[in-house]
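[1] Sequence and predicted structure are below.
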Amino acid sequence: MGGTEHLTVDRQGATLVLTMNRPEAKNALSLPLLVGLYDGWLEADADDGIRSVVLTGAGGDFCAGMDLKALAGKGMAGDQYRDRLKADPDLHWKAMLRHHRPRKPVIAAVEGYCVAGGTEILQGTDIRVAGAGATFGLFEVRRGLFPIGGSTVRLPRQIPRTHALEMLLTGRPYSAEEAARIGLVGRVVPEGTALEAALEIAERINACGPLAVEAVKASVYETAGMTEAEGLAAELVRGWPVFDTADAKEGARAFAERRPPVYRRA
């Protein structure tokens, strides 16, 4: 199991929990954190025993974005990881889910600050739970910067354009309640319970057929830019093979026998 000094990895049953662990900096993105995140996505993809991923932050915050001190030229922790970045100059974008989409469902458990790069990573997750005290926002324009983690493309596709543009162009903070109202997150829970709620969602996913879950996720994303006719045709290509699997037969058999199914990814 991987991890770095700024990213901890924990296995809870069939769920991989990735915790951004730099609480003294509100989990601002560092090189060790980015390397740890990318390695975590790769581990989830490679291990068929992992059926879901939960992404969260330590110390009461999710992620406050890029380390602005490093951006100002004051150095970034983790020089020992620079060879990884040289070998794969795209690593940071993959870590932030800009250029990589895990095949397993990713659930974000957000507490505290989830701003700038934190809100950008959030847009790469599939299901989002926020504690009532969470704060969201894309603050880049306030610093004369551009939210280059994908927000000008993704955000207007995920929430109404008027809300996306207000968030992008004002750089103001959003409460958890407002983030839920505009559709940025799906659920708001009492402060301090986001991880618990995310793990409950993960357990529900883990109880489902993994081949079906992964095919459904893939279909949702690959048809997003298609016309309805194209999307429906692509859905059949993804969906029909699932019905021929042993897992599909096991699901039907377990239902008839009134017992929990035992799926084997077959």
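    Received, thanks.

[2] only C-alpha atoms for contact and neighbour calcs from this point on.
    OK.

[3] Could you look up the SS state of the residue positioned nearest the centre of the chain?
    Nearest residue to the geometric centre of the chain (C-alpha atoms, centre = their mean): residue 125, 2.6 Å. Three-state assignment for residue 125 (DSSP: H, G, I helix; E, B strand; the rest coil): coil.

[4] Hmm, residue 108 and it touching each other?
    Yes. Residue 125 is within contact range of residue 108, at 6.3 Å (criterion: C-alpha atoms under 8 Å).

[5] quick one, what contacts the residue nearest to the centre of the chain?
    Going by C-alpha atoms under 8 Å, 6 or more residues apart in numbering, residue 125 touches 97, 105, 106, 107, 108.

[6] Below is an additional structure, to be compared with the one above:
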Amino acid sequence: MTETTPSIAVRRDDHLLTITIDRPEVRNAFDSATSHALDRALDILDDDPTLFVGILTGAAATFSSGADLSALARGDRPETPGRGGFGIFRRPPIKPLIAAVEGFAVGGGLELCLACDLIVAGSDAVFGLPEVRHNLVASGGGLFRLPKRLPYHLAMEMALTGAHYTSRQLSSFGLITHITEPGQAMAGATELATRLLSNGPTALAATKEIIFRSMGWSEAEAWDKQIPIAARAHDTNDRREGLRAFAEKRRPLWTGT
């Protein structure tokens, strides 16, 4: 299945949904139309029980240069009522989403990566939060998500200098999940997605949600708050299938229900 808007292309391969930002003329920068298109694509991922994992990537060997500043100057804001900025920042998908990064992931492009759960990047990919250079503030989650993924002083340096960093530099601090040869990030992300797809899909979604939400919980709160989320995976056909497959020494056949 392939669905394409002027700015976002969506392709389905069995249980995997690949979403491609397709505005190469502006290095895949986001305007309002692109944000709404990504919002709709993530709804497809969340709402279809037969889709288990997503990959977010960019066309023409670059991920995203962030907000379309020309559109922003015209009053065109890259956000949606449901998911917020870029159609993802405030409410990422409930299912695992992998960023496949080539070229530049700067400004909102880096914040897109931070809204994903795993990041696979080419070795020559470049990341940064250059907003301060334009007297802008990185308000797409970068200023509070980045210090949770990197040492405080490095996150502060990135945000205050607006400097660019390579994927190899950031990988040493754990921000990048896997580094590939240039041009191979999508292949690496697909390989990683295949590993995820061997696992139970309702458990994948519940596991992601608990980890994501627990960043705002105390440990005392977490014991109780994880229970209803985990129950969504346990009270499913897939849990019963997983136990049967284990007993019968075969691969499980997941349905997402």
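    Nice, I can see it. None of these values were measured; they are calculated from a predicted model.

[7] Quick one: map the residue nearest to the centre of structure 1 onto structure 2.
    Counting by TM-score structural alignment, residue 125 of structure 1 corresponds to residue 116 in structure 2.

[8] and what of residue 140 of structure 1?
    Alignment note (TM-score structural alignment): residue 140 of structure 1 maps to residue 131 of structure 2.

[9] Looks like that match contacts residue 140 (just checking).
    No. Residue 131 of structure 2 is beyond contact range of residue 140, at 11.0 Å (criterion: C-alpha under 8 Å).

[10] With neighbour numbers in mind, choose between those two.
    Here residue 131 of structure 2 and residue 140 are set side by side on neighbour count (other C-alpha atoms under 10 Å), and the busier one is residue 140, at 24 against 20.

[11] Could you report the distance from the corresponding residue of structure 1 for that one to residue 67 of structure 1?
    Taking TM-score structural alignment, the alignment pairs residue 140 of structure 2 with residue 149 from structure 1. Relative to residue 67 of structure 1, residue 149 of structure 1 is positioned 14 Å away (C-alpha to C-alpha, to the nearest Å).

[12] Please pull up the helix or strand immediately following whichever strand or helix holds residue 17 of structure 2.
    Here residue 17 of structure 2 is covered by strand 16-21, with elements defined by DSSP states H and E. Next helix or strand after strand 16-21 of structure 2 toward the C-terminus (DSSP H and E): helix 32-47.

[13] Checking the match of residue 140 of structure 1 next. Helix, strand or coil?
    Here residue 131 of structure 2 is recorded as helix under three-state DSSP.

[14] Counterpart of residue 194 of structure 1 over in structure 2?
    Alignment note (TM-score structural alignment): residue 194 of structure 1 maps to residue 185 of structure 2.

[15] Identify the residues contacting that match.
    For residue 185 of structure 2, the contact set (C-alpha under 8 Å, 6+ apart) comprises 100, 101, 102, 120, 121, 122, 179.

[16] 6 Å instead?
    100, 101, 120, 121, 122 (C-alpha atoms under 6 Å, 6 or more residues apart in numbering).

[17] Make sure I have this right: the fourth one is in a strand.
    When you say that, I think you mean residue 121 of structure 2. Yes. Applying three-state DSSP, one finds residue 121 of structure 2 inside a strand.

[18] Run a quick neighbour tally on it.
    The burial count for residue 121 of structure 2: 32, using other C-alpha under 10 Å.

[19] Correct me if wrong: it contacts residue 179.
    Yes. In this structure, residue 121 of structure 2 is within contact of residue 179 by C-alpha atoms under 6 Å, at 5.1 Å.

[20] Sticking with the aligned residue in structure 2 for residue 219 of structure 1, tell me its helix or strand.
    In structure 2, residue 219 of structure 1 lines up with residue 210, judged by TM-score structural alignment. Residue 210 of structure 2 is part of helix 201-214 when elements are defined by DSSP H and E.
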